[in-house]
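J.: Provided below for reference: sequence and predicted model.
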Amino acid sequence: MASLTAHPSEALSGTLQVPGDKSISHRALMLGTLAVGRTSISGLLEGEDVLNTAAAMRALGAEITRDVDGLWQVWGRGVGGLREPDDVLDFGNSGTGARLAMGLVAGQAINAVFTGDASLRRRPMARIMRPLEQMGVRFVAREGGRLPLTVSGPQALMPVTYRLPVASAQVKSAILLAGIAAPGKTTVVEPEPTRDHSERILRHFGAAVEVGDGEDGRHVILTGEAELTAAPVNIPADPSSAAFPLVAALLLPGSEITLPAVGMNPLRTGLFRTLREMGAELEEENARREAGEPVADLRVRAGRLQAVTVPAERAPSMIDEYPILAVAAACAEGTTRLEGLAELRVKESDRLAAMARGLQACGVEVEEGRDSLAIHGCGGRPPGGATIEADLDHRIAMSFLVMGLCAERAVSVDDAGPINTSFPGFTEAMGGLGAGLRGDGTT
């Protein structure tokens, strides 16, 4: 366990290349494993979550290497060609890796045992299991559908039309990954659009994916039993990781930073929209596309923020960014209200409770509801001066470290280790911009 302390800082400046998008990194490895031929991946996030997915894909039969220049190569097995792993597949802290891989394995006539760290073993998997069971997949799991669990793919997978009870890109993606091996058309109906990285990268590898709006929601239709062809993938910088230096620069007077090649998928940019509504100065430069994904360089300048109400329907486009938005709200003028946060209860931690608890410890007045949070901003630097229990949650840890940079007194997190799951080198990267982050030297 390694604690880390953020000390009140002055203006940030410079250029920071944020690590590659975690969601796309997982998907690139998985689609490369299902494709025929060699897939070259540049910009892959080399955090623990993605490295665990790479290890799982190797265990399923893919040959995966990393060149000295950071380019990853994946030699795929083809749809239906994965082998039964010799050992348990351990996804560490990654709910995305585990849930998507459950869909991947569901399309193979093999058995695989899934596990993860203490945090992941607490997280529910039943919502992934339900649609896959309708396709003929069998599961043996702990009470509540929790890891460790065994996935047994059928000899003949059936296509399904499944309406998501709640918006979830992970459930949708698991169904689509399974549907690649099913005959006919597999359809997912979304009550609200969620991040569409799976649809984009499936098309990039040659799958037929149609998207249209119906009376009951957004229909995503995949034609199964298609051969996927290896294709190069250039992964953009992760907007969820970019959020931390971005918010820090907005809150520290005099700051100006540039974040190159950030993914600007419109289903992922709810935080940027919200911050602009609060008065943030964010400029997009050099807009372009990489592997079907919109990308731009972000220029960020500090400024005073005003409170807003963030509606529930925006949650799918910024579900991972609420912890850092809460820090921005703590420094804004007025009361910010966040609605539709029920999904945060089942993330790496109960993020809604963790946000409320941590903000209160830093001297910020909050009101926690069942699926909402009201944050009474300080109109400047909050008091700070707390030690936060991150509960193995990388986003809670990074959010409160940003709080420490912008507070009157230092803020510590009890365990910064999980930050490596999504933002390896976070301390050094932020330090390069001028942030005051110091560890206690223990592990």
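T.: Alright, I've got the coordinates. Numbers count the residues shown, from 1 in each chain.
J.: drop to CA atoms for contacts and neighbour counts, all remaining ones
T.: OK.
J.: contacts only, for Glu227.
T.: Contacts for Glu227 (C-alpha atoms under 8 Å, 6 or more residues apart in numbering) come out as Ala35, Val36, Gly78, Val79, Gly206, Ala207.
J.: same check on Ser119?
T.: Taking C-alpha under 8 Å, 6+ apart, we find Ser119 in contact with Asn93, Glu348, Ser349, Leu392.
J.: OK, contacts around the closest residue in space to Glu389 that isn't next to it in sequence?
T.: Spatial nearest neighbour of Glu389, excluding adjacent residues (C-alpha to C-alpha, 6 or more residues apart in numbering): Asp414 at 5.4 Å. Neighbouring residues of Asp414 by C-alpha under 8 Å, 6+ apart: Met1, Ala2, Ser3, Leu4, Thr387, Ile388, Glu389, Ala390.
J.: over to Gly92?
T.: Glu48, Asp49, Asn52, Thr115, Gly116, Asp117, Leu120.
J.: which helix or which strand is home to the third one?
T.: So that's Asn52. In this assignment (DSSP states H and E), Asn52 forms part of helix 48-59.
J.: which SSE is immediately downstream of that helix?
T.: With DSSP H and E, the next secondary element past helix 48-59 is strand 63-66.
J.: putting a second one here so we can go through both:
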Amino acid sequence: MDVIVTPTPRLEGDIQALSSKNYTTRYLLVAALANGTSTIHYPAHSEDSDAMRRCIRDLGAIIEEDDKKIVITGFGNHPKDIRELNVGNAGAVLRFLMAIASLCPDVTFVNTYPDSLGKRPHDDLIDSLQQLGVVIEHQEGKLPITIRGGQPKGGKITVSGNVSSQFLSALLFLTPMLEEDSEIEVLHDLKSKVVVGQTLEVLEQAGIIIHASEDLMHYKVPGRQHYQAKEYIVQGDYPGSAAVLAAAAVTNSDVKIHRLAENSKQGERAIVDVLRMMEVPLTHEHDIVHVQGNQRLKALEFDGDAATDAVLAMVAAAVFAEGTSRFYNVENLRYKECDRITDYLNELRKAGANVEERQAEIIVHGRPEGVEGGVEINAHYDHRVIMALSVVGLRAKAPLRIKDAHHVAKSYPIFFDHMKSIGAQIEWV
């Protein structure tokens, strides 16, 4: 399904931030890896978290849930012997479970999204798992991928960090359960260090001990550890909220988003700092971000590596800023559901934005007067692109039609409901 976003001069209202997808998927996994029963309060409901639910159930976890919580009885370090797993279009879920599947004798991850996740590379994780003695069949690093494991061995492991931090996180979930101690060395640069911090935070909450170097490039992991059954509370989600905050910033607005913790370790919390630097009137107190936008924004320069999943929303705001903005150190955006630099900027240009790309940079020449709009644009099946293009549509001079906008459900199924509740003129077609 498509959406048509009609120019909307004013947004007003209160919404509750969705629960964090990143934390939910990690809590689901550590609960499944525990012996005993864990409870997760306020879990996110999205295609990614639903994929993790489905897969850990297939691997032997027992799941019961109601509107406010999920109760999970885990399978510990003995996942069920299963032949096939379908992670849908969820890259993080695939990578985390490729590591856990190495405890199984023979599992194939199927390819149900050949034009999205099916195109993404996983060679770096495959190489690391092979160092543990796991046999892997793959298609040049891409799905379908068959893991022949059963008895992975610890020891010295290297992993590349310059495409995705998810490869490292996958190893951090697996290695504590191995019989041997492990040492993990990250090669090259490590992208999205903040997200690795979230993994380490969740592992610590689950009772796992990992000794990480200060720069997060070296790890000593004692083996023979056991995940503990615990209670977890999922915090509000900054990556999804970033698009709503950007929408409030580019319009005349009076919008509050609740449940956004001021001390959160989510890197995308930087959306608040970025909007402040753009001189957007806002406050952040008592876990509430209150934006009173006046359609006036200033350009800025920003290192996007620590806030990967908010960069597209920041760029959407910069489209209407006075001056030229530069978002740098963002090459890993190219390795997401689509190439979030080339593909996204091509669609922004169709809408009338003045943008340039470098290999690891996005440059935005702001147009405070607005953009033309009046076109159909392709979001490339990417939830972050869909949300960011919706922000641009609010300040276009004519409506934007966004193709396949239902893929927003990957992380934020009720994004358009929330946007309409604060006054955005959006309709499904």
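T.: Now that the structure is in, tell me what you want to look at. Please read these numbers as outputs of a predicted model, since none were measured by experiment.
J.: one step back: and the contacts of Asp414 of the first structure, which of them are buried?
T.: When those are checked for burial by 16 or more other C-alpha atoms under 10 Å, the buried set is Ser3, Leu4, Thr387, Ile388, Glu389, Ala390.
J.: in strands, which of those residues appear?
T.: Among those, the ones falling in strands (DSSP state E) are Leu4, Thr387, Ile388.
J.: quick one: what's aligned to the last one in the second structure?
T.: Here Ile388 of the first structure is matched to Ile377 in the second structure, going by TM-score structural alignment.
J.: thought that match was touching Ala405?
T.: No - using C-alpha atoms under 8 Å, Ile377 of the second structure makes no contact with Ala405, being 10.3 Å away.
J.: still on that earlier bit, read off where the helix holding Asn52 of the first structure ends up in the second structure.
T.: On the second structure, the counterpart of helix 48-59 of the first structure by TM-score structural alignment is residues 47-58.
J.: the stretch 301-443 of the first structure: helices as residue ranges?
T.: In the stretch 301-443 of the first structure, the helices defined using DSSP state H, counting those that start in this stretch lie at 322-331, 351-361, 394-406, 426-433.
J.: so what secondary structure elements neighbour the longest one?
T.: Spelled out, it's helix 394-406 of the first structure. Secondary-structure packing of helix 394-406 of the first structure (3 or more C-alpha pairs under 8 Å, 6 or more residues apart in numbering; DSSP states H and E): strand 4-7, helix 239-251, helix 322-331, helix 351-361, strand 411-413.
J.: can you redo those as a markdown table with distance to Glu227 of the first structure?
T.: What follows is those, written out as a markdown table (distance: least, C-alpha to C-alpha, whole Å):
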| stretch | distance to Glu227 of the first structure |
| --- | --- |
| strand 4-7 | 47 |
| helix 239-251 | 31 |
| helix 322-331 | 38 |
| helix 351-361 | 40 |
| strand 411-413 | 47 |
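J.: quick check: buried residues in stretch 410-425 of the second structure?
T.: For stretch 410-425 of the second structure, burial by neighbour count (16+ other C-alpha under 10 Å) applies to Lys410, Ser411, Tyr412, Pro413, Phe415, Phe416, His418, Met419, Ile422, Ala424, Gln425.
J.: my bad, should have said stretch 108-120 of the first structure
T.: For stretch 108-120 of the first structure, the buried set under the neighbour-count rule, 16+ other C-alpha under 10 Å, comprises Gln108, Ala109, Ile110, Asn111, Ala112, Val113, Phe114, Thr115, Gly116, Ser119, Leu120.
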